[in-house]
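**Student:** Model the following, please.
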Amino acid sequence: MSTRPLAPGELDEWLTATAAAVGKRAYDVAHRLIRMPASASSVHTALGGRTVHAFRESTTYALILLETGAADEAAGILDRVLDGQDLDLVSDTYGIWPYYLEEPLARMARPDTNWADFIGQELVLIMIRHAAALPDQLRQRLRTAIAAAAEAVVRRNVPMSYTNIASKGTFVTLGAGQVLGDPELTRYGRERIERLAATVHDTGSFAEYNSPTYWLVTCTAMSAISQYITDQRSATIAAELVDRLWRHLVQRWHLPSGQLSGPMSRAYRDDLGEEPHLLAHLAKAVGGQPPFDSALERVGDSPAALGLIHTAILGPDAPADVVRQLVTAAPPTMRRELFSRDRVGSTWLHAKNTLGTINFADCWFQRRNLLGYWGANDAWRHPPRSVRLRVVKDDVDFVSAIFSAVQEGPHALWHVGFASPGGDHHVHRNVIPSGEPVPMRSLRVLFEIRGVTDPVIRVNGAPGNSFTLHDQVTVSDDGSTVSIIPAGGSWNGSPPAGRITAGANGVLTVEVELFSAPEPQPIDLSSLDSAYVGGAFSLLPNGETAASPSVSMHAAGNQARWSWTPDAHLELTGRTTVGTVEEHGDTHTATIDRQPPAIPPPTK
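**Tutor:** Below is the predicted model of the structure:
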């Protein structure tokens, strides 16, 4: 890409042309479907890594072709896609599609019911924008497919806390009601968006908070409702939610590093430069102003870029004050937001760095419970300089680990305990029942530091690569210092060990190891006498230090209370013993200067 049209109309043309070129390269004429590698990380398919023909991406490509006037080719793809939908009314998978032609629903590891929402959205957009360009017989098939997808959405009726699917399914049902002239579907869709709005208004924020991927899914669905749905009540609510989504996003936008700061409920990457859809959406919102003009250089040629068509046909609708905040560096700011009834996010934004933490959450691989970036005037650096906390069992993120924190400015106290029953590597699947041993070779808390080129590593001020409790580990690079103090912890009575390692892809890891064995051992979490670790964390400009580097811990019964005064007086309480998630929540307390963190009231 040598040129980038930046005026709004030209940008839409560029986005459409880029998406069309990506689709053309991936299109298999013989199968009339997009050809691509199967997802290697999805729990729904057993085809990971193989080359396959994908139904969702093919439907998006059909929409792109219709936008560019290639209706005949689009019609051929749509006929092929519609063949893949389950239209058996008594089937558990009625109304949905498999991921791939090579793996029918009956052979999938776990059919993904979200495909009624994802593919249904594309079909509704096609019918609303391009029905007149399609043959009569295909239009009738599309009506049947949309009706089945909408029925699948209604049958499932997800909770409104499932933000992105709650939003996308609302567009599908409202769109189906409009396309089919079905007042019951319209009534359901209107009632559903009212429920979604009530869920959001309850706290003023989103249960799937600050998710680079699913923020865009939700915003796109709400924009589609506000722009294309004729039910005025639904369109008005959707426009209000779009406004709220933009204000939610900009609260953690860090212009110097070109990143969304933490915390995040659901993220797949730590580099916003690897989210081309979101970058394109932001670029359109700000009219191509720097640094977003150069951000478009990050748009790749993978099939994921097909989704650029949604930004092209759905205006971002960002409020003017949000646009200003996206392109204007702000003074140092501490922000807190109530995401849901028991989730509070804290984010420090500074000219040189940013740090975000969540007060309480599990450690699923999609969580970004402690996440920081640094680098002034360094937007879109790849990879960005970043630090992230993970808890891994046998090198895989461990859902049963429970994280808690309290943060003020660039300083935070953190605690990791463990839940039983609890998830293994997925929040809803692979649950480990209480009392059931699970094979375990290692259990570690990792602070992964990426993007550093020539770091200075110190343990208590001297070079070193190992540490113990109460030691201070510092990693300094490009004007900022990461400081980590593990101040207490135990695994069945044994203290954790610490080491600093340099791994593949330039990742520097500060590891706190709770358990290690040469071969996997059967571990019953619920039988352990103690299982926890905690301490202090800072992300500071070089030359700045915490006023009091020492962290105190007082353990009594099944609780540990951490206390630290880097600037403000921070206190955090967590469990020292394994308990249920609810028991961890009951134990958790956090104060700043002996008061609960002040949270701005939600904007209703």
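**Student:** From here on, just use CA atoms for contacts and neighbour counts.
**Tutor:** OK.
**Student:** ranges for the helices of the stretch 351-500 of the chain?
**Tutor:** With DSSP state H, counting those that start in this stretch as the criterion, the stretch 351-500 of the chain has no helices.
**Student:** Test my guess that A361 contacts S404.
**Tutor:** Yes. Between A361 and S404 there is a contact under Cα atoms under 8 Å: 6.6 Å.
**Student:** These two - which one has more neighbours?
**Tutor:** S404 (26 against 23; other Cα atoms under 10 Å).
**Student:** Can you tell me how far the more buried one is from K24?
**Tutor:** For S404, the distance to K24 (Cα to Cα, to the nearest Å) stands at 47 Å.
**Student:** what's the answer for A546, then?
**Tutor:** With Cα to Cα as the criterion, A546 and K24 are 55 Å apart.
**Student:** ditto for T481
**Tutor:** From T481 to K24 the distance is 46 Å (Cα to Cα).
**Student:** neighbour-wise, which of those two wins?
**Tutor:** Shown here are T481 and K24; by other Cα under 10 Å, T481 has more neighbours (24 against 15).
**Student:** wait, what's in contact with the more buried one?
**Tutor:** T474, V475, S538, L539, L540, P541, N542 (Cα atoms under 8 Å, 6 or more residues apart in numbering).
**Student:** cutoff 7 Å now
**Tutor:** With contact set as Cα atoms under 7 Å, 6 or more residues apart in numbering, T481 has these partners: T474, V475, L539, L540, P541, N542.
**Student:** what's the helix or strand for the fourth one?
**Tutor:** By that I understand L540. strand 531-541 (DSSP states H and E).
**Student:** Which strand runs longest in the chain?
**Tutor:** Taking DSSP state E as the criterion, the chain has its longest strand at strand 508-523.
**Student:** Here is a second sequence; please produce its structure as well for comparison:
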Amino acid sequence: MRTNGKWTTEWVKALSAWHPQYDEEARLLRKPFSSPGYHTTLKGGLVHPTRESLVYAVALLDSGEEEHRSRAFDIIDRVVSLQDTDRSSPTFGIWSWFYEEPLAMMSPPDWNWADFCGKQLLLAAIRHGGAFPPELLERTERAVLNSCDAIIKRDVGPDYTNIAIMGAFVTLIAGERFGEARCREYGLERLAKFYRHTKEQGTFTEYNSPTYTIVAIEELSSIATETRLEDAKVMVAELLDTAWEMVAYHFHPVLKQWSGPHSRAYRTMLNAGTLTFLQMACGGNIRLLPDERLEFGLTWYGNDIRCPDKYVPYFLEAGERERAGTIAKPKDGAPPRTATMYMNGAFSLGTFGSEIMWNQRRNLLAYVANGDGCAYVHLRVLRDGYDLSSAVFAGVQRRGDVLYAIRFATDGGGTHPNLDPVNGVVRASDLRIRLEIGGSREGLSIDRREGAVDIRFPGVRMRLVPLHGTLGGATAFDWDVADGEDTTGVDLVLYAGEPREFDFRSIPDACFVFALSISESDIASTASINPTADEVECRLVPEKGGDIRLTVSTKPDTIAELHANVKTGRNDP
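**Tutor:** Modelled structure (predicted):
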């Protein structure tokens, strides 16, 4: 953080907002329960989170106010006592998410908490160790080294972007500051491995994630701020350049949104915190929010976070941009992963080439100008109202036109890719493919006509054309426009009724193909299909010429085979 007066004032305001959440008796923050839907078995109520409590404790110490120290040390003492310190335990060195839910109750425990909590304890010790009670400082340093052991034992690979970087920070900086050569050497090699992987791939594995690219920038900036090793500083500088180029190129300056596709996202519209981060990192050279809406992050303090000057114009200039290419080169013979993004002054559209439909993915995502506001259009596959992770997307895009298919895997997950495998058997009372519209919906109109759905905003038009649909021999499906409080769903309903099982291991065909076009004028693209026994070929010809082509297999299969059985083509006019 550039510690000028404005940002320091905003940080102090942010810290003040946390004070009412402190629970004196528990010596932790107390907050309403929330979760992404996995790891924890808790369902609601008030909880005492370990990670956020440590963030608060570090901020109390960073404030420099002596009256805050006692509270900070009370929190650190409590959280340190909650770490698993049994070296024979499989969860040695980590913490549970909540005081109310010990590690043994979690489903399963989250080993990332060694990284998250270890980092905050490390920052507290290296920034403010001189003010610690000696016994607490010794226990805190021991807890950090325990977390280092857990991080080293787990040894996350470079494809897990944010944790690969955060684990490198904890082990490298703890090794440097506490004189632990094994931790320092491991952390430096982990950073070097991540650096080599990213240079080889050309980008982060967690590609274009609004959540985790910000985390990556924070963590890389933390390393740059704290390390004394020149080798580490050189690698981090190049990695930060990669991160900032990705952010800047995808940012839509008019709509103030982060164009897709997103490998991981917890929300679809940018919140005030992310916009504040970008504004702050650009040194105040851009204005994304009025002062009264700024939301400052406590973890930014003391961290030299800045966007390189060469990328600042991307946040200001609303020109036409397009990018299509490889974002990952698997070493197991699998096809490369690809992504496409197009934007102009009125909208942006982004798609992946082939990905699972996990609720954190944004495989097809558009942002559309709607007067002074912005709407989003996000493709989902819902099983009983929640995203089905074993549905698989395939797509090809040119500018505002895309052909895409939804198919189903025989080895995927339910709500999560790994934590709840369904192995091809999906039980549901409702199964639908939804084009979800959210954000500003004023003036939105949806016209379901024969062979197409027209979606209109003032100034922007969209046309959705179903080209092919089969599910176990069935070819007729209902359409539904589902208006909710915050979103509108344009839904192709595959099933609605009593709960039943769909065993995709034995269903011979399950494939749905669509054409979607977005334009500021009337849409005159034409689409054609050529279905055969095992696959369907599609072609979309926009009004201005050129074409895009998509061929996919129609039979459910493993995720790897579904990714492999995609053929695409694109001709520009």
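**Student:** Superposed, how do the two chains score by TM?
**Tutor:** Aligned and superposed, the two chains score 0.94 in TM-score terms (TM-score structural alignment, normalised by the length of structure 2); 561 aligned residues with a Cα RMSD of 1.9 Å.
**Student:** Could you tell me the angle between the strand holding L540 of structure 1 and strand 508-523?
**Tutor:** Orientation check (axes from the mean of the first three to the mean of the last three Cα atoms, to 10 degrees): strand 531-541 of structure 1 against strand 508-523 gives 170 degrees.
**Student:** Outside of strand 531-541 of structure 1 itself, list whatever touches it.
**Tutor:** By Cα under 7 Å, 6+ apart, the residues outside strand 531-541 of structure 1 that reach it are 352, 355, 410-418, 479-492, 551, 576-578.
**Student:** Filter the residues you listed down to the buried ones.
**Tutor:** By neighbour count, with 16 or more other Cα atoms under 10 Å, these hold 352, 355, 410-418, 480-492, 551, 576-578 as buried.
**Student:** Alignment lookup: L105 of structure 1 to structure 2.
**Tutor:** In structure 2, L105 of structure 1 lines up with L103, judged by TM-score structural alignment.
**Student:** right, and that match touches P109 too?
**Tutor:** Yes. L103 of structure 2 lies in contact with P109 (Cα atoms under 7 Å); the separation is 5.8 Å.
**Student:** measure the aligned partner of I548 of structure 2 in structure 1 to T481 of structure 1 for me?
**Tutor:** In structure 1, the residue matched to I548 of structure 2 (TM-score structural alignment) is L570. Distance, L570 of structure 1 to T481 of structure 1, by Cα to Cα: 20 Å.
**Student:** In structure 1, what sits opposite E206 of structure 2 in the alignment?
**Tutor:** Checking TM-score structural alignment: E206 of structure 2 goes with E208.
**Student:** does that match really touch T163, like I thought?
**Tutor:** Yes. Between E208 of structure 1 and T163 there is a contact at 5.8 Å, judged by Cα under 7 Å.
**Student:** and the longest strand of structure 1, what does it pack onto?
**Tutor:** Secondary-structure packing of strand 508-523 of structure 1 (3 or more Cα pairs under 7 Å, 6 or more residues apart in numbering; DSSP states H and E): strand 438-450, strand 497-502.
**Student:** Quick one: closest of those to L249 of structure 1.
**Tutor:** Among those, the nearest to L249 of structure 1 by Cα to Cα is strand 438-450 (23.4 Å).
**Student:** name the element the aligned partner of K168 of structure 1 in structure 2 belongs to?
**Tutor:** Under the alignment (TM-score structural alignment), K168 of structure 1 pairs with M166 of structure 2. Element membership of M166 of structure 2 [criterion: DSSP H and E] is helix 161-178.
**Student:** Would you mind measuring from the residue nearest the centre of structure 2 to T161 of structure 2?
**Tutor:** The centroid of structure 2 falls nearest to R264 when counting by Cα atoms, centre = their mean (2.4 Å). R264 of structure 2 sits 11 Å away from T161 of structure 2, going by Cα to Cα.
**Student:** go on, R448 of structure 2?
**Tutor:** For R448 of structure 2 relative to T161 of structure 2 (Cα to Cα), the value is 42 Å.
**Student:** So which of those two has more stuff around it?
**Tutor:** T161 (20 against 15).
**Student:** Which residues are in contact with the nearest residue to that one once chain neighbours are set aside?
**Tutor:** Computed as Cα to Cα, 6 or more residues apart in numbering, the closest residue to T161 of structure 2 that is not its neighbour in sequence is E206, at 5.8 Å. Contacts for E206 of structure 2 (Cα under 7 Å, 6+ apart) come out as Y160, T161, S263, R264.
**Student:** still on that earlier bit, what does the residue nearest to the centre of structure 2 align to in structure 1?
**Tutor:** R264 of structure 2 maps onto R266 in structure 1, with residues paired by TM-score structural alignment.
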